[in-house]
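J.: Generate coordinates for the sequence data below:
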Amino acid sequence: MLVHGIPTSPGLWRHVAPLVPGRCYAWEMRGYGHSIPEGQSADIGLSAQADYLLAWLRSREFTQPPVLVGHDLGGGVAQIAAVRDPGAFSALVLTNAVCYDSWPIPRVKAMRALAPALAHLPDVLLYPSFVQLLRQGHDSRERALESIGEHWAPYVAHGAAPALMRQVSALRTEDTTAIADRLPDLGLPAAVVWGDADRFQKADYGERLAADLGTRFNRIRDGRHFTPEDHPEEIAAAIRSVLP
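T.: Below you'll find the model as predicted:
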């Protein structure tokens, strides 16, 4: 069960899923990707997203609990969901995930503060900032260009500025700080893999997560933030390492 972050969509996992045995589900957070319209009248914060994910899982029949994998905001959702119902998952994999008080990053805090005004920006004015953000988060220029096209498309289709401002306005640090003290008692097999040159989610936080989850810290040397796109082999290897 693969969960993306911001400003991405399930396509984030397009290079990881083919490298993992069995069936992969790339879950789309409400108010993101093609479900952006649903975010207009719903809580799209991380705590609510975790409840949506758990409800979706309960509506399906799995032969065994899935491995839960999260990146960025999706990593925060994964932590919350696992704490609320650890029996729903067989293992937890986190990569460059928000956690503790590591987020929102300063740029996103600034956007959140200006959200009422920025929501009216035309797409052509928002696009350069979107491009810059994704480029800074990739260590592969080729994958950065590919990623921009992959993740900008849903925003354009549904109104980029208002959609992005709804997303950043819903971010609440307390969603992860509220469950942080329960991570050491989670009891799930876990893997933490991190691009150690990430400018958005620092490697120190990844090391703390690994310690709390009782697992080793897997470092991607010179990797930046969007590890599922730049380093799918390493992410897939981490997932395979905890498969039941």
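
J.: CA only for contacts and neighbour counts going forward, please
T.: Fine.

J.: Met1 and Phe62 touch, don't they?
T.: No. Look at Met1 against Phe62 with C-alpha atoms under 8 Å: they stay out of range, at 11.5 Å.

J.: more crowded one of these two?
T.: Per other C-alpha atoms under 10 Å, whichever of Met1 and Phe62 has more neighbours is Met1, with 20 against 9.

J.: Would you do the same for the sequence below? I want to compare the two.
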Amino acid sequence: MSRAGVHLHEELLDGEPIRWLEHGEGPPVVLVHGIPTSPRLWRHVMPLVSGRSLALEMVGYGSSIPDGEGRDLGLAAQADRLLRWLDMVGVESPVLVGHDLGGGVAQIAAVRAPGRFSGIVLTNAVCYDSWPIPSVKAMQRAAPVLRHLPELALYPSFVQLVHRGHDDRARALESIGVHWQHYVTHGAARSLMRQASALDVADTIAVADRLPTLGLPARVVWGDADQFQKVEYGRRLAADLGTTLQTIPGGKHFTPEDHPEVVAAAIDELLARSPGDDHGN
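T.: Sure, this is the predicted structure:
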């Protein structure tokens, strides 16, 4: 698959399929999406980045939803896969970028192997005890019942969730079309329940005390009107990572879709740094 220079790659990682999108050339950037999205969350960011962008598809999400059956979809397990995937594809010292759950995965991977990355960019990411959000907690509680619902039963809730996370209505409508197709193709109720049931806030709490000593150049970009991941968490995250929070006034949750130029600019700032630059700002 190729969309305007974005190419889909698929290989086997320890005998199991793993997929990612690639765009461009130059210094590497690894991007990790969240829920309920896929690597295509970054479709407007990747063409703006001055480097080789690799958007990893977390197992159990997007076109990899079927591969999540019977596998650990928690953030710690996803971080472990990310590190093993980097070994497999031979990507060295990328800037690591995460949104939503992908931001939690990025924090865990960076804490586990800080020497593997040249910097970290987080945008409206889960962190500390900021998650799961109430709607996801409700899905976790109702999982035994919801997984048997007809495919379209969850569509109104999906639409409402996506709209609440966007400040650009046109991008919200586009996002619904892009991301819902994977759920309706692979079984929306079962897929969402499997994803939600795997989430455990202990994964980010476990690495929280290591963030202030991470020592990686960092950028934290946040839509300050996000109802899911409050800006106060972004401020705390920026302080722990030794950087200044960059807010997007009126921005909501899905910043890579609504404000790709802001996210790409933050990534490019880290790509432009020389190895001898000081950490943080």
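
J.: Overlay the chains and give the TM-score.
T.: Here the TM-score for the pair of chains, by TM-score structural alignment, normalised by the length of structure 1, is 0.98; 243 aligned residues with a C-alpha RMSD of 0.6 Å.

J.: Now do the alignment partner in structure 2 of Tyr127 of structure 1 against Gly177 of structure 2, distance only.
T.: The alignment partner of Tyr127 of structure 1 in structure 2, by TM-score structural alignment, is Tyr155. For Tyr155 of structure 2, the distance to Gly177 of structure 2 equals 11 Å [C-alpha to C-alpha, to the nearest Å].

J.: Comparing these two, which shows the higher neighbour count?
T.: Tyr155 (17 against 12).

J.: That one is in what secondary structure piece?
T.: helix 155-164 (DSSP states H and E).

J.: so how much does that helix differ from structure 1 once superposed?
T.: Here the mean offset of helix 155-164 of structure 2 against structure 1 after fitting is 0.3 Å, by mean C-alpha distance after the TM-score superposition for structure 1.

J.: Name the surrounding residues that touch the helix or strand just after that helix.
T.: Downstream of helix 155-164 of structure 2, the first helix or strand assigned by DSSP H and E is helix 169-186. Residues outside helix 169-186 of structure 2 that contact it (C-alpha atoms under 8 Å, 6 or more residues apart in numbering): 36-38, 40-41, 62-63, 65-66, 151-152, 158-159, 162-163, 166, 188-189, 191-192, 257-258.

J.: buried stuff in the helix holding Tyr155 of structure 2?
T.: Buried residues in helix 155-164 of structure 2, counted by 16 or more other C-alpha atoms under 10 Å: 155, 158-159, 161-164.

J.: got it, and stretch 102-119 of structure 1?
T.: So stretch 102-119 of structure 1, judged by 16+ other C-alpha under 10 Å, has buried residues 102-104, 108, 111-112, 115, 118-119.

J.: Can you tell me what Gln227 of structure 2 aligns to in structure 1?
T.: Match for Gln227 of structure 2 (TM-score structural alignment): Arg199.

J.: and that match, that's in a strand?
T.: No. Per DSSP: H, G, I helix; E, B strand; the rest coil, Arg199 of structure 1 lies outside any strand segment and is coil.

J.: That one contacts Gly223, doesn't it?
T.: No. Applying C-alpha under 8 Å, one finds Arg199 of structure 1 not in contact with Gly223, separated by 10.0 Å.

J.: more neighbours, the two?
T.: Between Arg199 of structure 1 and Gly223, Gly223 has the larger neighbour count (other C-alpha under 10 Å), namely 21 against 15.

J.: Quick one: neighbours of Asp198 of structure 1, just the number.
T.: If we define neighbours as other C-alpha under 10 Å, then Asp198 of structure 1 has 21 of them.

J.: Pull the contacting residues for the residue nearest to it when sequence neighbours are not counted.
T.: The shortest distance from Asp198 of structure 1 to any non-neighbouring residue, by C-alpha to C-alpha, 6 or more residues apart in numbering, is to Arg224 (4.0 Å). Contact analysis of Arg224 of structure 1 by C-alpha under 8 Å, 6+ apart lists 136-139, 195-199.

J.: One more: Val105 of structure 2?
T.: 32, 75-76, 78-79, 98.

J.: so Gly39 of structure 1 makes contact with Gly33?
T.: No. At 10.3 Å, Gly39 of structure 1 does not count as touching Gly33 under the criterion of C-alpha under 8 Å.

J.: Pick out whichever of those two has more residues nearby.
T.: Gly33 (24 against 18).

J.: In the stretch 151-281 of structure 2, mark out all the helices, start to finish.
T.: With DSSP state H, counting those that start in this stretch, the ranges of helices along the stretch 151-281 of structure 2 come out as 155-164, 169-186, 188-197, 202-205, 231-240, 255-258, 260-271.

J.: any idea which of those is most buried?
T.: helix 255-258 (a mean of 24; mean count of other C-alpha atoms under 10 Å).

J.: Pull the distance from that one to the chain's centre.
T.: Averaging C-alpha positions (C-alpha atoms, centre = their mean, to the nearest Å) puts helix 255-258 of structure 2 12 Å from its chain's average.

J.: Roughly how far does the aligned residue in structure 1 for Gly103 of structure 2 sit from Asp175 of structure 1?
T.: Structural alignment (TM-score structural alignment) places Gly103 of structure 2 against Gly75 in structure 1. For Gly75 of structure 1, the distance to Asp175 of structure 1 equals 12 Å [C-alpha to C-alpha].

J.: same thing with Gln201 of structure 1?
T.: Taken as C-alpha to C-alpha, the span from Gln201 of structure 1 to Asp175 of structure 1 is 16 Å.

J.: do Tyr52 of structure 1 as well
T.: 14 Å.
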